[in-house]
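**Student:** coordinates for the following, if possible.
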Amino acid sequence: MRILMIGPDAKAKGGMATVIANFKQYFNSENHDIRYLATWKEGSLLTRMKATVVSVLQIKSRIRRENIDIVHVHMAQDGSFFRKALLILQAKKECAVVLHIHASQFDVFYQKSHPRVQKYIRYILGKPDKVVVLSEEWARFYNELTEVPVSVIENAVEMPAVNKYNPDARNVIMFGRIGERKGSYDVLKIAAAVGQRFPDVRFYLYGDGELEQVSTKLEELHLENVILGGWVDAATKETILENAVLHILPSYHEGLPMAILETMAYGIPNLSTAVGGIPQAIQHAKNGILIEAGNTAKLEAEIIQFLGDKTMRKQYSEAAFTTIKNRFSMKQYQQKWEKCYVNMEGIT
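**Tutor:** Coordinates of the predicted model:
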């Protein structure tokens, strides 16, 4: 079968681009040939608009010329929804469509939309032949909006051969777009208290987003143990992981963050919140730590306890590594998608 995968350029920033990059690098099937069409590229407004316009203009001709059987659309909320809606409407006239939703705040996006926009959202969600989401929690949400079958395929990552975790590392890291949704400001609220107990520990926040606002806040609070690391490439990330004792992501809204899966695959325990699909990867007090979003007192207490207990760090690391190996590996991921594609065979 021939699949046309639609979404951001694999070299773009963000979890959705990482998923597509993983498809490009690791998906290897004798029965399924995946081609790619980028709807978003990093760069100027003109560059981004050009990618969108070109994808809209090309999709029908590519489907026909390449005899595409299934269009696999990656979608989030806001602008991503409206861009992909145009492509879904065109693709559906030509072949089968599977809609793969990564959105971390689609519920908020839907609830804040005008009733006419909500009607359009439901209309678009009714167009694909199958909807795939990242967790059972999100499946329940989308089942209220569409009669199209909704299934769950969790994100996955490539596994290192061995657990590389260093329990004596002193860096607490955070990957993702910096801002309120990811809980970045909650980290600033507890950094000083953690620093008093563990003066050698540093918090590194990696990603783009509200860098200027957070930098201003760091100066106001006189925080010297929090460093903004910016966006990092794969080679730099390897060094960062080698020196990380804990990955934190105290988010308020999520799908199933690639950052959590990637760090767990490295053996790094995670502290996150019980939102979206995160509880499917992190089991509290077994392979990591889960708290309620916005509970900064608990965030502070759990980090301090974790940093003071080497046995806990080792146990969580082994359990995290095993969790990814058993449930979130690329091999299993490919098998799930191959089954999805096969089940859609013959749909037009």
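
**Student:** CA atoms for contacts and neighbours, from now on please.
**Tutor:** Will do.

**Student:** what ranges do the helices span in this structure?
**Tutor:** 15-26, 45-65, 79-91, 106-112, 115-125, 136-143, 184-197, 211-221, 234-242, 258-265, 296-307, 310-327, 330-343 (DSSP state H).

**Student:** tell me the gap between stretch 118-128 and the middle of its chain.
**Tutor:** Relative to its chain's centre, stretch 118-128 lies at 23 Å (C-alpha atoms, centre = their mean, to the nearest Å).

**Student:** related to what we said a few turns ago, of all the helices of the chain, which lies closest to M159?
**Tutor:** When the helices of the chain are compared by C-alpha to C-alpha, helix 258-265 sits nearest M159, at 5.8 Å.

**Student:** would you point out which residue is most central in this structure?
**Tutor:** P257 (3.4 Å; C-alpha atoms, centre = their mean).

**Student:** ok, now which ones touch that residue?
**Tutor:** 15, 155, 278 (C-alpha atoms under 8 Å, 6 or more residues apart in numbering).

**Student:** Throw these into JSON lines and include distance to D33, thanks.
**Tutor:** Shown next, in JSON lines, are those (distance: C-alpha to C-alpha, whole Å):
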{"residue": "G15", "distance to D33": "23"}
{"residue": "N155", "distance to D33": "20"}
{"residue": "I278", "distance to D33": "31"}
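
**Student:** of those residues, which is the nearest to I34?
**Tutor:** Among the contacts of P257, and counting by C-alpha to C-alpha, the member closest to I34 is N155, at 17.8 Å.

**Student:** also this sequence, please, to line up against the first:
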Amino acid sequence: MRVLIAGPSLHAISGVSTHVNLLLAAPWPDVSDDALTLTHFQVGSEGRNEGPAARVARLLLSPWQLAACLVARRIDILHLNTSLDPKPYWRDAAYLGVARLLGRRVVLQIHGGRLPHELFAGRPWSAGLLRRVLRAADTVVALGQQEWRALRDFAPQARVELIPHAVAAVPAEAMAARSMAASELQLLFLGRLDAAKGLYELLDAVDLLVRGGRQMRLVIAGDGPEEAGLRSRIADLKLQPRVELAGARFGVDKQTLLSQAHVFVLPSYSEGLPYALLEAMAAGVAPVVSSVGAVPDVVGYGEHGLLVAPRNIGQLVYALARLHDDRGLLARLGAAARARIAERYGLERFARSFARVYRQAGRPSRRRGDKPTIGPTASDPRV
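**Tutor:** Reported below is the predicted structural model:
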């Protein structure tokens, strides 16, 4: 079975890029009796250095390029990775149409964005088209409980599966550099430097905490459009050397940062299921994260980490101060976070679920009205 995975550049700094890389490297022979061949088709602007004219040309040509790729490589299934935001949705709806015209099966995976009833609120024609798009996919994959329920309610005839992301286990010795007794609390942000990640609120929170006498250091690892703005805010708040913009980190460099961090901070305005969160938890780093998207499926408040409301500096200050002052709680949350990932978000379980989805998509079309299903990696609805 030949699967074409559409997604951003494999070298882009994004959760979807991480996801595509994991799929390409998954242990398929260990989990599937089917012979699976996965290849990548690059979509979107991430990882490209192009001007306006080149971007317009790419947008016009890409459906034709996709069609040529599907035919030349004799692809059976197109796996689209989209989000319910206008630009990626319309692009991927066009790709889905191309695949359907060529008789290919489609797996449509939703990586966050708005809930389906929110995307085209007050626009019944567009909402109706979204329902048709969801029904046209052989399988729709959601990352979290809230998204899964919303998709099922919005398009009852669609087959909706729930498959959370996954990460590799981190050996215990890789965390040896972390000392809970250190007076200075080490905070870490990993991700794209974008205002929607809550980075300016995070800087304001750190400023308030430092001025209140608490010892902490924040490392911001990543790159993106807000780098210059963040440097300016750090200078205005006189936060050097308490805050460091460390640039994008990968591989061993990223693991080194995780091994030294006490707290992973991600106060985003919206998310799907951030890979950076799973990586941090797998490394035993206590998370302080916004309660958005599928994050509450993974992080139980006070059990595996602390949750805050988006854009709420007061809650962010309180959560970070609590972990600074209570190192016993910090250690318990870090250990529970690591155990949570090991139990529920392993790579083999992830690969087994997608092998099943591909196998289902390759079968003759289901009857209309068949019930949506939850995959075996579904998070516990009680969480």
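
**Student:** superposing both, give me the TM-score.
**Tutor:** For this chain pair, the superposition-based TM-score is 0.90 by TM-score structural alignment, normalised by the length of structure 1; 348 aligned residues with a C-alpha RMSD of 2.5 Å.

**Student:** ok, back up a step: identify the residue of structure 2 aligned to the residue nearest to the centre of structure 1.
**Tutor:** When structure 2 is aligned by TM-score structural alignment, P257 of structure 1 is paired with P274.

**Student:** nearest to I3 of structure 1, of the contacts of P257 of structure 1?
**Tutor:** For the contacts of P257 of structure 1, the nearest to I3 of structure 1 is N155 (18.7 Å; C-alpha to C-alpha).

**Student:** now do the contacts for the residue mapped onto that closest one from structure 2.
**Tutor:** In structure 2, the residue matched to N155 of structure 1 (TM-score structural alignment) is H165. Taking C-alpha under 8 Å, 6+ apart, we find H165 of structure 2 in contact with 19, 143, 273, 275, 345, 350.

**Student:** H165 of structure 2 and L230 of structure 2, how far apart?
**Tutor:** Using C-alpha to C-alpha, to the nearest Å, H165 of structure 2 is found at 29 Å from L230 of structure 2.

**Student:** same thing with A25 of structure 2?
**Tutor:** 35 Å.

**Student:** what does E303 of structure 2 give?
**Tutor:** 32 Å.

**Student:** now do L61 of structure 2
**Tutor:** Counting by C-alpha to C-alpha - L61 of structure 2 and L230 of structure 2 are separated by 36 Å.

**Student:** those two - which one has more neighbours?
**Tutor:** The residue with more neighbours, out of L61 of structure 2 and L230, is L230; 19 against 11, by other C-alpha atoms under 10 Å.

**Student:** which residue in structure 1 aligns with that one?
**Tutor:** Using TM-score structural alignment as the criterion, the counterpart of L230 of structure 2 in structure 1 is V214.

**Student:** ok, now which ones touch that match?
**Tutor:** Taking C-alpha under 8 Å, 6+ apart, we find V214 of structure 1 in contact with 179, 185.

**Student:** from L188 of structure 1, how far off is it?
**Tutor:** Distance from V214 of structure 1 to L188 of structure 1, by C-alpha to C-alpha: 9 Å.

**Student:** go on, K336 of structure 1?
**Tutor:** From K336 of structure 1 to L188 of structure 1 the distance is 40 Å (C-alpha to C-alpha).

**Student:** and the two? Which one has more around it.
**Tutor:** The neighbour count for K336 of structure 1 versus L188, taken as other C-alpha under 10 Å, is higher for L188 (19 against 14).

**Student:** how near is that one to T39 of structure 1?
**Tutor:** For L188 of structure 1, the distance to T39 of structure 1 - C-alpha to C-alpha - is 35 Å.

**Student:** before we move on, what about Y341 of structure 1?
**Tutor:** In this view, Y341 of structure 1 and T39 of structure 1 are 22 Å apart by C-alpha to C-alpha.

**Student:** how about L223 of structure 1?
**Tutor:** L223 of structure 1 is 40 Å from T39 of structure 1, by C-alpha to C-alpha.

**Student:** and for L205 of structure 1?
**Tutor:** In this view, L205 of structure 1 and T39 of structure 1 are 28 Å apart by C-alpha to C-alpha.

**Student:** try A76 of structure 1
**Tutor:** According to C-alpha to C-alpha, A76 of structure 1 and T39 of structure 1 sit 12 Å apart.
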